[in-house]
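K.L.:
here is a sequence together with a model predicted from it:
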Amino acid sequence: MSNNSTISSVYSYIPALSDPFVQITTVVLVLFFTILIAKGITIYLQRSLNDKMDKEHLNILIKSIYYGAIVIAVVGVIFPYLQINTSGLLVAGGVVGIVLGFASQSIMGNLISGVFLMIERPIKIGDQVNIDNKMGFVEDIKIISTIIRTYDGLFIRLPNETVFTTSITNYVANLTRRFEYVVGIRYSDDADEAIKIIKDIIDKEPFALVNPGPSVFVDTLGDNAVNIIVRIWAPVKQWYDMKTRLLWIIKRTLEENGIEIAFPQRTVWFASELNTRKMPDISETGYDK
C-alpha cells in the first residue's frame, strides 16, 4: 500500500471531513500550533546561540527554521488532511503543475542551502566577494537568496543554492591582503637603484605591513624592459587605496631620479648601408603656397 493510500485511509476515519467548517477549523488549528511550536524553537535557539553566532546569521537561521516548519506543516499535514494529491495536481495541471513542482523543489533547495550557509558561514553581510563571477559586496543574506551589490551600484539576487554550490572568493575574510606591480625599466637604467628607491617608498608608507614584509626584485629580462616585481601586504581595509595610490608615486619618484618606465621599441639593423638624402625645406619647394 502506498503512503498516499495509507494517509487517505487514516483521514477517512475523521468525522465530518467534508464539512467546510471542520476543515477550516482544523487547518487553522494546525497552523496555529505549528507557528506556536516554531516560535518556541526559534526563541530557544536565539537564547542559546546568541553568543555563538553573529546577529545576521542567527536571524537568517531562525527565519529559515520558522518558515521551513510552516512549509512542512502545510505540505505534510494540511494537504493530506484536505486530500490534496500533489502528484494528481501535477498531472492535471499540465504545464502549470510542472512549473509549480519545479518551483517548490527550487525553493526547498534554496531554503536548505541557506541553512547550510548559516552553519558553514563562508560569507557575511558587508564582505567583498566574488560568487559565480559576480563581484561586489554582500548586501543581505535572506531565507532563499543572497543579495550582491556590485562595484557600479547594481543589485544582483543570487539563489542560495547557487551560492552554496559554486566557488566563493572572499576578499576580506583575511585581515591582510597582498597586491603586486610589475615595473619595467630601461636596460640602460640601474636596476639596483630602482629597487632601492621603491623600497624607500614602501618604508615611508604607514599601512605597508612589515610582517609579512614587502618583496622587490628583478623578475624577468623582457624584450623591452627589465621587469621588477613589487609585492606589498596591506590591511584589507586599506588595500585598494594603497594599490591605486602607490603605483603613481613609484612611477613619479623613479622618473625624478632619472629612471624611466620602459616602453616597447625595436632596433632595426640593415644588411647594407642605407643611402639617405636630405629633404629640401618645404619653403624652397613652393608647395606651401
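P.N.:
Alright, I've got the coordinates. Numbers count the residues shown, from 1 in each chain.
K.L.:
C-alpha only now, for contacts and for neighbours.
P.N.:
OK.
K.L.:
show me the helices in this structure, by range?
P.N.:
In the chain, the helices defined using DSSP state H lie at 3-11, 20-49, 55-73, 79-81, 86-93, 95-120, 160-165, 191-204, 239-256, 282-285.
K.L.:
need those helices in JSON lines with distance to Phe217 and mean neighbour count, can you?
P.N.:
Converted to JSON lines, the helices of the chain look like this (distance: least, CA to CA, whole Å; neighbours: other CA atoms under 10 Å):
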{"stretch": "helix 3-11", "distance to Phe217": "71", "mean neighbour count": "13"}
{"stretch": "helix 20-49", "distance to Phe217": "50", "mean neighbour count": "14"}
{"stretch": "helix 55-73", "distance to Phe217": "44", "mean neighbour count": "18"}
{"stretch": "helix 79-81", "distance to Phe217": "70", "mean neighbour count": "17"}
{"stretch": "helix 86-93", "distance to Phe217": "67", "mean neighbour count": "13"}
{"stretch": "helix 95-120", "distance to Phe217": "40", "mean neighbour count": "17"}
{"stretch": "helix 160-165", "distance to Phe217": "39", "mean neighbour count": "19"}
{"stretch": "helix 191-204", "distance to Phe217": "7", "mean neighbour count": "16"}
{"stretch": "helix 239-256", "distance to Phe217": "14", "mean neighbour count": "14"}
{"stretch": "helix 282-285", "distance to Phe217": "51", "mean neighbour count": "9"}
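K.L.:
hold the first one in mind and look at this next one:
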Amino acid sequence: MEEVKSLVSPEQMSTMVDWVSQFGLKLIAAIVVFFIGKWLARRISNLLKRGMQRAETDPTLIGFVGNIAYFGLLTMVVIAAVGQLGVQTTSFIAVLGAAGLAIGLALQGSLANFAAGVLMIIFRPFKAGDYIEAAGTAGSVEEVQLFTTTLKTPDNKIVIIPNAQVTSDTITNYSARDTRRLDLVFGVGYGDDLDKVKRVIWEVLNEESRLLKDPEPVVAVLNLGESSVDFAVRPWVNSADYWGVYFDLQEKMKKRFDQEGISIPFPQRDLHVYQHAS
C-alpha cells in the first residue's frame, strides 16, 4: 500500500477521486434517467392503448400506434441518458443520424416492411378479425405489427407475412362487406326437363332460411357443356353464413336431384365404331 502511495502523488490522487466522484454521479444520473424514462415510456404507451380501446379504435391500429409511441419515447430517453454522461447530444444525434442512414441502406427490406405497415394502418384495407387473401395466403388477420402481418388459417396455422409482400400483391378482403354471393354451378343431363330442374332448384333455395331475399337469387342456364347443361345458382347470404350455406346447399341439391330423378352426368364421350367391308 505504501508503494502505491509513493507512485501516486497527493495531487494526482485528489484529481482521480474528483473524477471518479463526478463520473460516478453522472453515471448514476444516467442510469436513473434511463430506467425512469423507460418506465414512463411504457406507462404512456399503455395509457395511449387503453384510451384508444375506450374509444373503440380498431385493434390493429391500437397495437401499431402503441409500438410506435413506445419506441419513439424510448429513443428520446436514451438520448437524455447519454446527455447525463456529458456527451454532446447534438453531435450524438448527428452521429446517430449518419448511423441510421447506413443501417437504413443495409436494411432496405425491413424499412420497406415498416413503410408498408404504415400505409396499411393509414388506408386500412383490412382490420383485425377480417378474413383476407394476401401474398398467396388466406386467413383471419390476427395482428398487424411494425414489420409483419400475422394471419390464422382455417386449419389453425399461424402465418407471418412481411408487410411489403402484403401491399405489393393483390389483397382480397372477404369480410369487407356484410353480405356475400354464393356462386354455385350444378350440371344436369341433356335429357332432363329444364323447367323441372329450375323448379326443384328454387324449392331447395326457398327451404334454406339463411338465404337473403334481397338481392334475389339468380337461377339460370350458364353453359351447354360437353356432357351436361350447367345451371348457375347465385343466392346471397350474410358473410358469417357463407361456408355453412355453401356446404349445405351442395348436399341438399344432390339429395333432391336424386329424389326427383334428375341426373348429374359425369364427363363422357360417345364412341362410334364403323365397320368397312374387306
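P.N.:
Received, thanks. Bear in mind the structure is a predicted one, so any value in this text is a computation, not a measurement.
K.L.:
list the contacts for Asp183 of the second structure?
P.N.:
Asp183 of the second structure makes contacts with 232-235, as judged by CA atoms under 8 Å, 6 or more residues apart in numbering.
K.L.:
need these in CSV (columns: distance to Gly104 of the second structure).
P.N.:
As requested, the contacts of Asp183 of the second structure are arranged in CSV below (distance: CA to CA, whole Å):
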residue, distance to Gly104 of the second structure
Ala232, 54
Val233, 54
Arg234, 51
Pro235, 51
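K.L.:
now do the contacts for the corresponding residue of the first structure for Glu203 of the second structure.
P.N.:
Aligned against the first structure by TM-score structural alignment, Glu203 of the second structure finds its counterpart in Asp200. The contact partners of Asp200 of the first structure, taken as CA under 8 Å, 6+ apart, number zero.
K.L.:
how far away is Asp200 of the first structure from Val74 of the first structure?
P.N.:
Distance of Asp200 of the first structure to Val74 of the first structure, computed by CA to CA, to the nearest Å: 69 Å.
K.L.:
out of the helices of the first structure, flag the one nearest Gly126 of the first structure.
P.N.:
Nearest to Gly126 of the first structure among the helices of the first structure is helix 55-73 (10.6 Å), distances taken as CA to CA.
K.L.:
quick check: buried residues in stretch 259-270 of the first structure?
P.N.:
Going by neighbour count (16 or more other CA atoms under 10 Å), the buried part of stretch 259-270 of the first structure is 259-262.
K.L.:
those into JSON lines, with extra columns for distance to Lys52 of the first structure?
P.N.:
Output for these, formatted as JSON lines (distance: CA to CA, whole Å):
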{"residue": "Ile259", "distance to Lys52 of the first structure": "56"}
{"residue": "Glu260", "distance to Lys52 of the first structure": "55"}
{"residue": "Ile261", "distance to Lys52 of the first structure": "53"}
{"residue": "Ala262", "distance to Lys52 of the first structure": "55"}
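K.L.:
which one of those residues sits closest to Phe179 of the first structure?
P.N.:
Ile261 (19.6 Å).
K.L.:
show me what that closest one lines up with in the second structure.
P.N.:
By TM-score structural alignment, Ile261 of the first structure lines up with Ile264.
K.L.:
against Leu101 of the second structure, how distant is the nearest residue in space to its match that is not next to it in sequence?
P.N.:
Nearest residue to Ile264 of the second structure, sequence neighbours excluded (CA to CA, 6 or more residues apart in numbering): Val188, at 4.7 Å. Distance, Val188 of the second structure to Leu101 of the second structure, using CA to CA: 66 Å.
K.L.:
swap in Thr148 of the second structure?
P.N.:
Distance from Thr148 of the second structure to Leu101 of the second structure, by CA to CA: 22 Å.
K.L.:
when these two are compared, which one has more neighbours?
P.N.:
Using other CA atoms under 10 Å, the more surrounded residue of Thr148 of the second structure and Leu101 is Thr148, with 21 against 12.
K.L.:
residues contacting that one?
P.N.:
Thr148 of the second structure neighbours (CA under 8 Å, 6+ apart): 113, 117, 160-163.
K.L.:
now those in a markdown table, with distance to Lys152 of the second structure?
P.N.:
Formatted as a markdown table, the contacts of Thr148 of the second structure follow (distance: CA to CA, whole Å):
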| residue | distance to Lys152 of the second structure |
| --- | --- |
| Asn113 | 20 |
| Gly117 | 18 |
| Ile160 | 9 |
| Ile161 | 11 |
| Pro162 | 15 |
| Asn163 | 15 |
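K.L.:
just the closest of the residues you listed to Lys49 of the second structure, please.
P.N.:
Closest to Lys49 of the second structure, out of all of the contacts of Thr148 of the second structure and judged by CA to CA, is Gly117, at 18.0 Å.
K.L.:
which ones are touching the residue mapped onto that closest one from the first structure?
P.N.:
Using TM-score structural alignment as the criterion, the counterpart of Gly117 of the second structure in the first structure is Gly114. Contacts for Gly114 of the first structure (CA under 8 Å, 6+ apart) come out as 61, 64, 142-145, 160-161, 164.
K.L.:
and for Ile232 of the first structure, the neighbour number?
P.N.:
Neighbours of Ile232 of the first structure using other CA under 10 Å come to 22.
K.L.:
pretty sure it is touching Ser215, no?
P.N.:
Yes: with contact defined as CA atoms under 8 Å, Ile232 of the first structure reaches Ser215; the gap is 6.7 Å.
K.L.:
mind listing what Thr170 of the second structure touches?
P.N.:
Applying CA under 8 Å, 6+ apart, the residues contacting Thr170 of the second structure are 134-135.
K.L.:
need the counterpart of it in the first structure.
P.N.:
So, by TM-score structural alignment, Thr170 of the second structure is matched to Ser167.
K.L.:
alright, that wraps it up for me.
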